[in-house]
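build me a structure from this.
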Amino acid sequence: MWIDEPADGRHQDAGTLPHLVVFTGSGISVESGIKTFRASDGLWEEHSVEQVATFDGFRADPERVLTFYNQRRAQICRAQPNAAHKALAALEQDCFNVSIITQNIDDLHERAGSRSVLHLHGEILKARSSVDASLRYPVSGDIALGDVCDKGSQLRPDVVWFGESVPLFEQACALASQADFFLVVGTSLAVMPAASLLSYIGVDTPCALIDPDADALSPPGVRAINTTAGEGVPALVERWRRQKNFEPG
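Next comes the predicted model:
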């Protein structure tokens, strides 16, 4: 799909630049040393999802859940953005409007320089009240048992657990519908409702998926690019920057 400069002079400001919407999952952060959510045995760091990624698990053993996410937070703070994160951020500097929708709770997109990042599943560098989701606080160290919100309730990680609503999903759908090109990176498209985002893009909007297993994962009409995020994203972005147009590769 060519995104040419039209005769009327559009694409002169950030609101009308060619709009790339990128949907990223854990696969984009693997090359930064951040583990995917679950291993093949269904466990994450020897814990079941029910133990550490549900509100029932938090209610049953809040200290275990806090410790688990404190360890994840420390790991993420040590990690660095990789070539894929950096390439997407660089694209913003060369006449493209880039919006990122991510399932990841890390801040690697932001640290790479991306300015428009929507975290569908929350952010590990924030804490929130366990009784009032509107009370959020930045956090870079540990959340301890006994740390409370302004209402006196225990703080929890500001992440969306299984069984909880995804409060930013409607905003993500609106972004998807505005895309000139939709790029999926490093996700199996298996987690709902996020996986349904593809149904909100325009019927004529080109879409590609970058993943080592892209052939198996790509729905009909989605171009499969079988490679890692660290290789595939920079290569595709460099073509777009050079040619000033979106093509799936």
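
could you use CA atoms for every contact and neighbour count after this?
Fine.

now the strands for the protein?
Applying DSSP state E to the chain gives strands spanning 19-24, 97-102, 117-119, 122-129, 136-138, 155-159, 181-185, 207-210, 223-225.

against which helices or strands is the last one packed?
Counting contacts by 3 or more Cα pairs under 8 Å, 6 or more residues apart in numbering; DSSP states H and E, strand 223-225 packs against strand 207-210, helix 214-217.

compare with the first, here's sequence two:
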Amino acid sequence: MRVTVLSGAGMSAESGVPTFRDVETGLWAKVDPYEISSSDGWRRHPEKVWAWYLWRHYMMKSVAPNDGHRAVAAWHDGADVHVVTQNVDDLHERAGSRQVYHLHGSLFSFRCDRCGLAYHGALPAMPEPVDTVEPPMCACGGLIRPDVVWFGEQLPTAAWDRSVEAVSRADVAIVVGTSSIVYPAAGLPELALAEGIPVIEVNPEETPLSDRVTVSLRETSATALPGLLQRLPALLG
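Sure, this is the predicted structure:
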């Protein structure tokens, strides 16, 4: 069986990663989202943006994969599993998933903002968030930036193409912890449905996708995903 998992912020939130869309506890409650997640903000205040993402990079080291991440990784033993994630963390990989496509980039990759060359140099430690940190400089004179997708930027072509292929060739698509409102990622389960592929939604909250999927489970990923592979025949009838 070929299974494609589409994961969003809600899945990482179960591991304690603050979500950007939570106005009460989210990281964006303390900063202007556009200033730290756009090319314009980077051009105006690269030292502010770099400090923000460097802190998030180090913050992730204190966060562990949850039972949902571990369940998906365990499915590799009995299925051909592909993970398409909107999350920029590495929790799927740390849990053991091997075929992971990051639609919005990764907090653990860096590149030059001018020549695009990947950066593998040392990073300063950051046990606590600070307002500003000067980003490293590339040999070409450009600045090193996080390899994540900011507002207005295109999704990485290779990751997008692999994601579309993974969805199109799936026997079942499982959408986990995503609001299903951020495009183009939100179009992937719609693609599966259009091609007659069963779609299972795992989300404690109702989403715009809920009334269109094959099965909607009002559960968290850590609760629903362990054992879900074995339950598929019964769920899909």
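
picking up where we left off before, export the strands of the first structure to a markdown table and tack on distance to Met192 of the first structure?
A markdown table is the format used below for the strands of the first structure (distance: least, Cα to Cα, whole Å):
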| stretch | distance to Met192 of the first structure |
| --- | --- |
| strand 19-24 | 13 |
| strand 97-102 | 13 |
| strand 117-119 | 15 |
| strand 122-129 | 15 |
| strand 136-138 | 25 |
| strand 155-159 | 15 |
| strand 181-185 | 15 |
| strand 207-210 | 17 |
| strand 223-225 | 21 |
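
what's the most buried one of those strands?
strand 207-210 (a mean of 27; mean count of other Cα atoms under 10 Å).

average offset between it and the second structure?
Compared with the second structure after fitting, strand 207-210 of the first structure has a mean deviation of 0.6 Å; criterion: mean Cα distance after the TM-score superposition for the first structure.

read off where that strand ends up in the second structure.
Using TM-score structural alignment, strand 207-210 of the first structure corresponds to residues 199-202 of the second structure.

list the buried ones in the longest helix that the first structure contains?
When the first structure is parsed with DSSP state H, its longest helix is helix 62-78. Using 16 or more other Cα atoms under 10 Å as the test for burial, helix 62-78 of the first structure gives Pro62, Arg64, Val65, Leu66, Thr67, Phe68, Tyr69, Asn70, Arg72, Arg73, Ile76, Cys77.

tabulate those residues in TSV, adding columns for distance to Ser40 of the first structure.
Output for the buried residues of helix 62-78 of the first structure, formatted as TSV (distance: Cα to Cα, whole Å):
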residue	distance to Ser40 of the first structure
Pro62	26
Arg64	22
Val65	21
Leu66	24
Thr67	23
Phe68	19
Tyr69	20
Asn70	23
Arg72	19
Arg73	22
Ile76	22
Cys77	25
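
and the helices in the first structure?
49-52, 55-60, 62-78, 83-91, 108-112, 169-177, 214-217, 229-243.

so which of the ones you listed gets nearest His119 of the first structure?
helix 169-177 (9.1 Å; Cα to Cα).

and for that closest one, what span of the second structure is it aligned with?
Against the second structure, helix 169-177 of the first structure falls on residues 160-168 (TM-score structural alignment).

post-alignment, the matching stretch versus the first structure, mean distance?
Stretch 160-168 of the second structure, aligned to the first structure and superposed, deviates on average by 1.6 Å (mean Cα distance after the TM-score superposition for the first structure).

what's that stretch in contact with?
Thr4, His82, Val84, Tyr101, Leu103, Ala173, Leu188, Pro189, Leu191, Ala192, Glu195 (Cα atoms under 8 Å, 6 or more residues apart in numbering).

related to what we said a few turns ago, ok, so of the buried residues of helix 62-78 of the first structure, who is nearest Glu45 of the first structure?
Phe68 (8.5 Å).

quick one: contacts for the closest one?
Val52.

which position in the second structure aligns with it?
So Phe68 of the first structure corresponds to Trp52, using TM-score structural alignment.

any idea how far its match lies from Arg145 of the second structure?
11 Å (Cα to Cα, to the nearest Å).

and for Gly196 of the second structure?
Gly196 of the second structure is 40 Å from Arg145 of the second structure, by Cα to Cα.

ditto for Leu91 of the second structure
21 Å.

how many other residues sit next to Lys86 of the first structure?
By the measure other Cα atoms under 10 Å, the count of residues near Lys86 of the first structure is 20.

so what's the closest residue to it other than its chain neighbours up against?
If you skip the residues right next to it in sequence, Lys86 of the first structure has Ala112 as its closest partner in space, 5.1 Å away by Cα to Cα, 6 or more residues apart in numbering. Shown in contact with Ala112 of the first structure (Cα under 8 Å, 6+ apart): Pro81, His85, Lys86, Ala89.

can you point out the buried residues in the match of helix 169-177 of the first structure?
Under 16+ other Cα under 10 Å, the buried positions of stretch 160-168 of the second structure are Trp160, Arg162, Ser163, Val164, Ala166, Val167, Ser168.

cool, and stretch 104-116 of the first structure?
Quick answer for stretch 104-116 of the first structure (16+ other Cα under 10 Å): Asn104, Ile105, Asp106, Asp107, Leu108, His109, Ala112, Gly113, Ser114, Ser116.

hmm, back to that, tell me the two of the buried residues of stretch 160-168 of the second structure that are most distant?
Counting by Cα to Cα, the most remote pair of those is Trp160 and Ser168, 12.2 Å apart.

so how far is Asp171 of the second structure from the spatially most central residue of the second structure?
Nearest to the centroid of the C-alpha atoms of the second structure, with distances taken as Cα atoms, centre = their mean, sits Asn87, at 1.4 Å. Asn87 of the second structure is 23 Å from Asp171 of the second structure, where distance means Cα to Cα.

repeat for Gln230 of the second structure
Distance check for Gln230 of the second structure against Asp171 of the second structure: by Cα to Cα, it reads 14 Å.

do the same with His69 of the second structure
Taking Cα to Cα, one finds His69 of the second structure at 20 Å from Asp171 of the second structure.

now swap in Val31 of the second structure and tell me
42 Å.

ok, Ala224 of the second structure next?
Applying Cα to Cα, the value for Ala224 of the second structure to Asp171 of the second structure is 19 Å.

over to Arg231 of the second structure?
Note on Arg231 of the second structure: its distance to Asp171 of the second structure, by Cα to Cα, is 14 Å.
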